[in-house]
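Student: Sequence and predicted structure, then a few things I'm wondering about:
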Amino acid sequence: MARKSYIFFVALIALVSLLMMSPAFAQEGENIESLKVMGNKRIDESTILYYIKSKPGTLLSKRQIREDIEQMYSLGQFKDIRVETHNEPNGLQVEFYVEEIASVGNVEILGNEKVDANDIREIIGLKRGATFSEHLVLKSKEEIVRLYREKGYFFAQAHIDTQSDTENLVNIAIRIKEGEKVKIEKIRFSGNKAIPDKNLNAQLETKEKSWTSFLD
């Protein structure tokens, strides 16, 4: 079902993109003199042109342009694509205007003394080159706090700052306040009649502080 929904979404976007084409696009069947990509910052023009099957020297086809747009959207790198055509001496210039989806750039981790930076990088989705989203920021923040809590730092906080650059990359600064490690002095159970305390205690990940705690 998810796959069908994705295909429908791409087709719908492609249809909208076609409706946004210039009036000159009515000249279907004319010779394509040149292709041009506009608006790209991070993705090289030659890379985009590789996925476009409309080529100079071929005839303009709405169907092929639609397939080109669908192919470009399937790369997962663009949030908007529109096409315009302009008359040239020997045919048409076809222009693809693209708006890229931002990607994660540099990721800096600050304030971590008790947890290694590599352990933090391993659990978060904010990795260089990943598609950036606010959801990814929130999820990464939750994962960092969870990691610290697993290690006994129940008051740890994570703040994530973002800054966009001219290459459509979002640089990340993760600032961590670790707080003090929490020691459990005593765990008490109430209401358990059939199961002894020691059996319940054995099932808990959280343990009481022992005389060896100073070794942690």
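Tutor: Received, thanks.
Student: make it CA atoms for all contacts and neighbour counts henceforth
Tutor: OK.
Student: Find the residue at the geometric middle of this protein.
Tutor: residue 131 (2.5 Å; Cα atoms, centre = their mean).
Student: Pretty sure residue 47 sits in a helix.
Tutor: Yes: membership of residue 47 in a helix is supported by DSSP: H, G, I helix; E, B strand; the rest coil.
Student: Roughly how far does it sit from residue 70?
Tutor: 16 Å (Cα to Cα, to the nearest Å).
Student: Included below, for side-by-side comparison, is a second structure:
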Amino acid sequence: MIRRIAHSLFLLFFCIFVFNQLSGTVFAEEIKIKYIEVKGNKRVNTSTIRSKIKIKEGDVFSPEKLREDIKSIFQMGFFNDVKVETEGFEGGLKIIFIVLEKQYIESIVFEGNKELTIEKIKEKISIKPNSIVDQQIIKDNVEKIKKYYEDEGYYYA
């Protein structure tokens, strides 16, 4: 996570440096944020992501606040990665948050279970459709199903 944040910040500072060189402004000059955009989200609503962003259009650019916003978005738990790109926009700066959403469980299918009902098996697990894929939770649920079979007398399931 720290590598991703460091990489994003490096790209951000590089883009700001290039922007300043091209526009002829002095780096120490205050740069206003003119536009904020969110890209890459499919399931998570843009307004939900924007609610975690503290910087606003019209604010003076602050690397510290941007770093906090990246961290805040990442801590929502819905994303594998959060990157930031910047570009010149209407005499100021356009900030683009690019998110990579975690995979979701679309459906749960049980195959080969002839002795126990699907409803009983579903009662034993915590995974639900539309939840985020978490390999450890999947492993834990497989163990719960195995234990349920053992408890019911099926030791080689």
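Tutor: Everything's here; your move. All values reported here derive from a predicted model rather than from experimental measurement.
Student: so what number do they get for TM-score?
Tutor: TM-score of the superposed chains, computed with TM-score structural alignment, normalised by the length of the second structure, equals 0.79; 147 aligned residues with a Cα RMSD of 2.3 Å.
Student: Residue 47 and residue 70 of the first structure: which has the busier surroundings?
Tutor: It is residue 70, of residue 47 of the first structure and residue 70, that has more neighbours when counted by other Cα atoms under 10 Å, with 22 against 9.
Student: what comes up buried for the helix or strand in which that one is found?
Tutor: Secondary-structure assignment from DSSP states H and E places residue 70 of the first structure in helix 62-73. Within helix 62-73 of the first structure, the residues that count as buried by 16 or more other Cα atoms under 10 Å are 62, 65-73.
Student: do the same with stretch 43-57 of the second structure
Tutor: The neighbour-count check on stretch 43-57 of the second structure (16+ other Cα under 10 Å) flags 49-50, 52-53, 55 as buried.
Student: Excluding sequence neighbours, find me the nearest residue to the residue nearest to the centre of the first structure.
Tutor: Distance criterion Cα to Cα, 6 or more residues apart in numbering; nearest residue to residue 131 of the first structure, sequence neighbours excluded, is residue 103 at 4.5 Å.
Student: check contacts around that neighbour.
Tutor: 128-132, 168-170 (Cα atoms under 8 Å, 6 or more residues apart in numbering).
Student: Then residue 81 of the second structure?
Tutor: 1, 4, 74, 99-101.
Student: Confirm it sits in a strand?
Tutor: Yes: assignment of residue 81 of the second structure by three-state DSSP places it within a strand.
Student: Which strands and helices lie in contact with the longest helix anywhere in the second structure?
Tutor: Longest helix in the second structure by number of residues, with DSSP state H as the criterion: helix 2-23. Helices and strands touching helix 2-23 of the second structure, by 3 or more Cα pairs under 8 Å, 6 or more residues apart in numbering; DSSP states H and E, are helix 63-74, strand 79-89.
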